[in-house]
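Asker: Got a predicted structure plus its sequence, pasted below:
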Amino acid sequence: MFAEMTIQIILIYALTGVFAGLMGGMLGLGGGIIIVPVLHYIFIQQGFASSLTMHQAVTTSLATIIFTSLFATYEHHQKQAVSWSIVYRIAPGILLGACLGVFIADSLSSNVLRIIFGIFEMLVAIQIWFEVRPTKIVTLPNTNGFIFSGIFIGIFSTLLGIGGGTLTVPFLLWCNLNIRNAVAISSACSFPIAVAATTTFIIASWNNPNVFMHSIGYLYWPAALIIVMMTIIFAPIGARLAHYLQTEILKRIFAILLMIVGINMLI
């Protein structure tokens, strides 16, 4: 199957993984906001069905997050930064939300998903540029609060093909957790989101005759494999570079890039 992919396409998948890994490591951002728009564009060039390009991009992105979140969670756990009691309280809502998100996404056209993602990308760009931070509350929510928050995070993370960090971290900061614990818990929460959403997407699209060759349902695994390998290698490098580079300047550049990509997704 790799022989049927051009060298240029393989290189783009690899560079996508490199960039997603570096940016994730340096800025603490999930790779989905980078991976999904690139996959959407490349899938069009490869001749994927236009009605399914976003569905396949979202599912493939979520599949990569299964592995990257697993590695990240292990690293955070080794440093005792993961509050598992919070993960267990929010996980049921996240799992339910991820499954609901699949059925919502499957009922929407690729164009609608593209517009939703473009708007989200622009909002993230604004948040990064202006460094918007949620106002903290005094206490953690009760069990119902965690469940409903988890459902919201799970639905939108699935619709967008992201691991949930862009939504989970602000929520946890709002709950008065410090950034170190918020990022660690977010990584742990990204794993069940990605597993539940990817699995449900595959089941929902198993007999779809319009998916591209070598796909497992909506999952185009050759792209996922290449991206995962590069992301796992370069995320730790990005984390180390964060200690030597001017990350504030990088954030501004990245915000501009996200805004351009977001606008392009809307056109």
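Answerer: Thanks, I have the structure now. Numbering: from 1, shown residues only.

Asker: CA only for contacts and neighbour counts going forward, please
Answerer: Fine.

Asker: Which residue, other than its chain neighbours, is closest to the residue nearest the centre of the chain?
Answerer: Geometric centre of the chain, nearest residue: Ile162, 2.0 Å, by Cα atoms, centre = their mean. In space, and not counting its chain neighbours, Ile162 is closest to Gly32: 4.4 Å by Cα to Cα, 6 or more residues apart in numbering.

Asker: try it against this one:
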Amino acid sequence: MNLELLALMLCLGSIVGVLAGLLGIGGGLVVVPALVFILPFADVSQNLVMHLALATSLATIIVTSASSSFNHFRLGNVDFFVVKWLMPGVLIGGYIGATLTEWIPTQYLPKVFGVIVFVLAVQMYRSIKTVTQGCMPNALITSLWGSGIGIISSLAGIGGGSLSVPFLNRHGVEIRQAVGSSSVCGFGIALSGMLGFIFHGFHVEGLPKYSVGYVYIPALVAISITSVFTTRIGAKLATRLPAPVLKKFFSLFLICVATSMLVQ
């Protein structure tokens, strides 16, 4: 880990923090592809890069989601009734997703996730001019949805905002409340997913120095340092921007992410 790579990860953390506060995502959609590119320059074996990128991304999301959740709570953007229903599912799903990465070839995951994200982005964009009247499902159905969100998010090393925000908004949760509540749920996904990656990586040979399981500590610290300070910028932007503008920005962002995953 030389100074150039350290500076690059500090800049990456700044971007991640803004995205976490603005869109309710933990930044994994940026962190994972960035680490896949950066880690080989830190002499990380190519066959370990994807697992390290996913695990380290989830670890950074714990920090960014906690900071983003705090800022959204202060701004009144968290619906704790919704969080209470989603959280059991996302905790279970996050750990299951980390476990599945040991069995599923990782080269297929970006394309599968890209299709899902693209569909959600199109649905979000089409709903810009309409007001959603649907209500949240019952606790069991919501927990099952949370489990699915947790599994997919952990497999992709993300906080789940790209899945939970459209789900909540489609079921009548106002977009700012959906973003803030997603930040809280993202913390749960990241925590359970990270613990899963640590557990499964403990006895893996060839991991770089300063790794705890699959979590690469130097990258975690560098990204977290700057992201904590920039989440407040994103949270303030989320509060000041009109809801249709935020929804449109979020859907276009998802389309870009989906496209980048599908063309890999």
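Answerer: Perfect, I can see it now. None of these values were measured; they are calculated from a predicted model.

Asker: Superposed, what's their TM-score?
Answerer: The TM-score (TM-score structural alignment, normalised by the length of structure 2) is 0.84; 258 aligned residues with a Cα RMSD of 3.0 Å.

Asker: Touching, the residue nearest to Ile162 of structure 1 and Leu159? I think so.
Answerer: No: using Cα atoms under 8 Å, Gly32 of structure 1 is not in contact with Leu159; the gap is 11.1 Å.

Asker: Show me the common contact partners of the two, please.
Answerer: Common contacts of Gly32 of structure 1 and Leu159 (Cα atoms under 8 Å, 6 or more residues apart in numbering): none found.

Asker: isn't His115 of structure 2 right up against Cys256?
Answerer: Heads up, residue 115 of structure 2 is Val, not His. No: between Val115 of structure 2 and Cys256 there is no contact under Cα under 8 Å: 11.8 Å.

Asker: one step back: the residue nearest to Ile162 of structure 1 pairs with which position in structure 2?
Answerer: By TM-score structural alignment, Gly32 of structure 1 lines up with Gly28 in structure 2.

Asker: do the same with Gln46 of structure 1
Answerer: In structure 2, the residue matched to Gln46 of structure 1 (TM-score structural alignment) is Ala42.

Asker: Pull the contacting residues for its match.
Answerer: Shown in contact with Ala42 of structure 2 (Cα under 8 Å, 6+ apart): 1-2, 5.

Asker: quick one, helices of structure 1?
Answerer: Using DSSP state H, the helices of structure 1 run over 7-27, 32-46, 53-78, 84-107, 110-130, 143-160, 165-174, 179-204, 221-241, 247-266.

Asker: Over in structure 1, tell me which residue corresponds to Thr60 of structure 2.
Answerer: So Thr60 of structure 2 corresponds to Thr64, using TM-score structural alignment.

Asker: follow-up on the earlier one: Val211 of structure 1: which of the helices of structure 1 is closest?
Answerer: Set against Val211 of structure 1 and scored by Cα to Cα, these come closest in helix 53-78, at 7.9 Å.

Asker: burial count for the counterpart of Val90 of structure 2 in structure 1?
Answerer: Val90 of structure 2 maps onto Ile94 in structure 1, with residues paired by TM-score structural alignment. Ile94 of structure 1 is flanked by 31 other residues according to other Cα atoms under 10 Å.

Asker: Can you give me the separation between Ile94 of structure 1 and Tyr218 of structure 1?
Answerer: Ile94 of structure 1 sits 21 Å away from Tyr218 of structure 1, going by Cα to Cα, to the nearest Å.

Asker: give me every residue that touches Trp129 of structure 1.
Answerer: By Cα under 8 Å, 6+ apart, the residues touching Trp129 of structure 1 are 251-252, 255.

Asker: So which of those is the closest to Val38 of structure 1?
Answerer: Here the nearest of the contacts of Trp129 of structure 1 to Val38 of structure 1, counting by Cα to Cα, is Ala255; it sits at 16.3 Å.

Asker: The closest residue to that closest one other than its chain neighbours: how many residues sit nearby?
Answerer: Among residues not flanking Ala255 of structure 1 along the chain, Ala125 sits closest, at 4.3 Å (Cα to Cα, 6+ apart). By other Cα under 10 Å, 24 other residues sit near Ala125 of structure 1.
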